[in-house]
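In: A structural model of the following input is requested.
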Amino acid sequence: MHRAPPACRVFYTVNENPRSPMRNRTWILLLIVMAPQMGLSLVNPANSTIAADLGAPLGRVEATLTAYMAGYALSMFASGTLADRFDARRLQSLGLALFALGGLLAAVAPSVAALGAGRFLQALGGTSATVLCRIIVQRHYPASARVGVLASMSMVISLTPALSPLAGGVLSQFAPWRALFLLTAAFALALIPAIELALRPAPPERPALPSPGEVGRALAQALRDRGFRRYACCICLVWMTYFGFIQSSSTLLQHHLGQSALAYGALMAVPALGYLAGSVMVKRAASVGAAVARAVRLGAAGLAATVGAAYLMPPPLALVLCLALAFVGVGAVIPYAQAGLLGLDVEYAGLTAGFFFFLQMASGALYSALLGALHPGTATALLWAVVLPQGVLTAAFALSRLRGPGV
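Out: Model prediction:
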């Protein structure tokens, strides 16, 4: 791996003024990127209750997260492509409206299949924030400010899964699981007026939908670019581990380790805080490359501790502390890879960004589907499967360091 490209490369920048009013409205972008993470994790503490209520195995309810991630992947590609033609701000409002509709459908779902369809629709709309908010950053923020904004977004993305399961666990003690889906819908609907009134339009410089031939050339250009392949591999591998854990967490913590919904929510906050710590390291670092290197080393120690815990089976809190240390590496690698993507000189920035995040989310969906198909029968086997992708990246990082300095 190599150092992220210089931050001076700028492409879709509508406003280059470092004192741009947009810099005072970053909080809106941070609220927007919370929505897909709430949809992913708020309801998880109630998975066992949902399974009992709908008369389905816990594994089938967990599989609705794979449906969510499949919608996430498709949303990445579609939103990135549409952003090359239309205003990213308006697309974001429409995406949140679709997210709210999916939440309403999930709230009234009579079966696991209907629940999965609602969650798929949620993801198809709301998760467009992953691409569109970053495109808004690219079009409105000076290059020197982007890494900080992206790191702040990554911190919120990591903090939301830390707090959402805890909030969901508390709410599930006195509210039905269907009310949790209604809460996600209400949150998304409340954001739409804020987006339309407080954010400036973010149109592309040269509005045009790419033709099929241009799409093919853009994807081929991305795949030929060594930097794109490097950043895509980094983000896919760490996401496979992080989402693999989220998707299988009910089985691990509730089924294998016997934790209640409230305890599950509290325990899930711990690994997410490790992710947050990695993002903070990158945000505050004078040298991004050095910060990522330190975070990956800490993550390697966490991976080793998690593997040891897989055999010793310490108390659940000790286990999630090991995972938290491992996820320091995840939290640092993700904003590093995203910032590297924004520095690539490509013809269709929106399409390329959509393809990049499509690969990230598709890798998470496919890996979680593989875990579901293999159905590791023990907590030890499940933990091994979860940490394997990040272990591959850590090994590649160590090999690159042996060959020469730099991330």
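In: drop to CA atoms for contacts and neighbour counts, all remaining ones
Out: Fine.
In: check contacts around the residue nearest in space to the middle of the chain.
Out: Nearest residue to the geometric centre of the chain (C-alpha atoms, centre = their mean): Ile157, 6.7 Å. Contacts here follow C-alpha atoms under 8 Å, 6 or more residues apart in numbering; on that basis Ile157 touches Val33, Met34, Gln37.
In: now show me the structure for the sequence below, then we'll compare the two:
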Amino acid sequence: MTTATPKAARSTEGPGLVILLGALIGFGPLSIDMYLPAFPSIAQSLHASAGEVERTLATFFAGLALGQLFSGPVSDRFGRTKPLYVGLSLYVLGSIGCALSPSAGVLAACRFAQALGGSVGMVSSRAIVRDLHSGAAAARMMSRLVLVMGLAPILAPLLGGWVLDQSGWRAIFWSHAVIGVIALGAVFAILPETAPPRSGPSQPFRSMVRIVRQPDFLGYALAVALSQAGMFAYIGGSPFVFITLHGVTPGNFGWFFGANAAGLVLVSQLNHRLLAGSSPEQVLRWSLRVAALAGLALVGVVVTGLGGLWGIAVALFVFVSSLGAITPNATALAMEHQAKQAGIASAVLGALQFMLAAGASAAVSASHDGTARPMALGVATTALLALGALVLARRAAPPPKEGTPAVESPAPTRP
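Out: The predicted structure follows:
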């Protein structure tokens, strides 16, 4: 027995690894939510329109989508840690570029680079959990990560509003660079290599195409991706709706945003209890119905004006909270038959989510008309389409009978 084995065991079981992996998965929400309160300030500083600033969010989504497609196969081929070093370094450089941006166009380009780097951490974290655990143990590990990464959308807008008040919007991106450097140091110090370099699929992108052609995977993947796209339609439009239209201060906007994120985290924990007596498909079906009803209610509030700010806030709270049950169940159902290619399937699932998120965010910014209608229509449309995608998945591959035990894949062999 070598002396490296106890060290690896301590590194992969301690709270430090859980915090690190949760933080790496949370890079996306952190990088998005922290600068949302600064949208009006960025527009004024760079002499840009609200739509131009919102497009910097769409380019970030596009970078996350493309980055995951590439980083998944690369992580399988070269191991987990080396791609993380490259990705986190790119994230730091992109953050510095954002802080120094002289125009909205340059900011959008640097946000794209920042997203490419951050996407590596998101893909690698899920892969590392699968390297170390399988079956119920992997599910428990992911539940612990949800609690850690769930803090990002709660605290990020509050922290962003505080940094904005104290030092201006450019300081937000300087703080991103500092966070990236800290994460890079933590990866170097405590993260062992869980998947040594090996030969991966000779044609990984052809494997991705085969996965997408599977109707059950595509139906459930679209259900989760469209639901996430609705959330990002809300993320892209909410700063204008809350701060500009309804006069909410950047600091108070963080409380509205944080309350929605807290609802999502609470429902994700409630989901564990619901699954004790119901199948994932049953919980998913009801959750998608709730999301669709909340989206329609949001449109009604915006069109009629009934309820004003609080009517909008309540409808959004219900919609975002429902994602706490939609995301884990739809993801589990989509991945159910992908044990032999879980890494590539995870990359496809993540990329699809952010591709649709980029489209939803771009649509909201392109249809900007000085009202809350673009955001409300984006949320409602994606929620209804997600419900339709579930119908496609159920017709393509009926879920297994209740009580049928899931077959756990064997844990990976490690030297």
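In: turn the contacts of Ile157 of the first structure into a markdown table, including secondary structure and neighbour count.
Out: Shown next, in a markdown table, are the contacts of Ile157 of the first structure (DSSP: H, G, I helix; E, B strand; the rest coil; neighbours: other C-alpha atoms under 10 Å):
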| residue | secondary structure | neighbour count |
| --- | --- | --- |
| Val33 | helix | 24 |
| Met34 | helix | 25 |
| Gln37 | helix | 22 |
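In: just to revisit the earlier point, ok, so what distance separates the residue nearest to the centre of the first structure from Val33 of the first structure?
Out: Distance, Ile157 of the first structure to Val33 of the first structure, by C-alpha to C-alpha, to the nearest Å: 7 Å.
In: repeat for Ala218 of the first structure
Out: From Ala218 of the first structure to Val33 of the first structure the distance is 26 Å (C-alpha to C-alpha).
In: what residues does the counterpart of Asn44 of the first structure in the second structure make contact with?
Out: Using TM-score structural alignment, the partner of Asn44 of the first structure in the second structure is Leu36. Contact analysis of Leu36 of the second structure by C-alpha under 8 Å, 6+ apart lists Pro157, Gly160, Ile235, Gly236, Pro239.
In: quick check: the farthest pair among those?
Out: Gly160 and Gly236 (15.4 Å; C-alpha to C-alpha).
In: of those two, who's got more company?
Out: Gly236 (31 against 28; other C-alpha atoms under 10 Å).
In: what range in the second structure does stretch 86-98 of the first structure sit on?
Out: Going by TM-score structural alignment: stretch 86-98 of the first structure matches residues 78-90.
In: what sits up against the matching stretch?
Out: Residues from elsewhere that reach stretch 78-90 of the second structure, judged by C-alpha under 8 Å, 6+ apart: 71, 74-75, 113-114, 116-121, 124, 128, 180-181, 183-184, 187, 191-198.
In: tell me which residues of the longest helix belonging to the first structure come out buried.
Out: For the first structure, the helix with the greatest residue count under DSSP state H is helix 143-171. By neighbour count on 16 or more other C-alpha atoms under 10 Å, the buried set for helix 143-171 of the first structure is 143, 146-171.
In: same question for stretch 220-227 of the first structure.
Out: Applying 16+ other C-alpha under 10 Å to stretch 220-227 of the first structure flags Gln221, Ala222, Leu223, Gly227 as buried.
In: contacts for stretch 346-354 of the second structure?
Out: Under C-alpha under 8 Å, 6+ apart, the answer for stretch 346-354 of the second structure is 61-62, 64-69, 71-72, 123, 126, 208, 212, 221-222, 224-226, 228-229, 335.
In: matching residues in the first structure for that stretch?
Out: Mapped onto the first structure using TM-score structural alignment, stretch 346-354 of the second structure covers residues 353-361.
In: tell me which residue of the second structure lines up with Ala35 of the first structure.
Out: Using TM-score structural alignment, Ala35 of the first structure lines up with Phe27 in the second structure.
In: give me the neighbour count for its match.
Out: The burial count for Phe27 of the second structure: 24, using other C-alpha under 10 Å.
In: quick check, it in contact with Val120.
Out: No - with contact defined as C-alpha atoms under 8 Å, Phe27 of the second structure does not count as touching Val120 (9.8 Å).
In: which elements pack onto the strand or helix carrying Glu214 of the first structure?
Out: Under the criterion of DSSP states H and E, Glu214 of the first structure resides in helix 212-224. Judged by 3 or more C-alpha pairs under 8 Å, 6 or more residues apart in numbering; DSSP states H and E, helix 212-224 of the first structure is in contact with helix 226-249, helix 349-374.
In: and the first one, what does it pack onto?
Out: This means helix 226-249 of the first structure. With 3+ C-alpha pairs under 8 Å, 6+ apart as the test, helix 226-249 of the first structure has helix 58-83, helix 212-224, helix 316-342, helix 349-374, helix 379-403 packed against it.
In: reformat those as JSON lines; add distance to Val282 of the first structure.
Out: Formatted as JSON lines, these follow (distance: least, C-alpha to C-alpha, whole Å):
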{"stretch": "helix 58-83", "distance to Val282 of the first structure": "24"}
{"stretch": "helix 212-224", "distance to Val282 of the first structure": "25"}
{"stretch": "helix 316-342", "distance to Val282 of the first structure": "6"}
{"stretch": "helix 349-374", "distance to Val282 of the first structure": "20"}
{"stretch": "helix 379-403", "distance to Val282 of the first structure": "17"}
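In: of these, which is nearest Leu182 of the first structure?
Out: helix 58-83 (16.5 Å).
In: and the angle from the helix or strand that that closest one is followed by to helix 58-83?
Out: Once helix 58-83 of the first structure ends, the next helix or strand along the chain (criterion: DSSP H and E) is helix 88-107. Taking axes from the mean of the first three to the mean of the last three C-alpha atoms, to 10 degrees, one finds helix 88-107 of the first structure and helix 58-83 inclined to each other by 160 degrees.
In: mean per-residue distance, helix 88-107 of the first structure versus the second structure.
Out: When the second structure is superposed, helix 88-107 of the first structure averages 1.5 Å from its matched positions, counting by mean C-alpha distance after the TM-score superposition for the first structure.
In: and the next helix or strand after that helix, what does it pack against?
Out: On the C-terminal side of helix 88-107 of the first structure, the closest following helix or strand by DSSP H and E is helix 112-126. For helix 112-126 of the first structure, the packing partners by 3+ C-alpha pairs under 8 Å, 6+ apart come out as helix 26-41, helix 58-83, helix 88-107.
In: if we can go back for a sec, report the mean deviation for the longest helix of the first structure after fitting onto the second structure.
Out: Helix 143-171 of the first structure sits 2.4 Å off on average (mean C-alpha distance after the TM-score superposition for the first structure).
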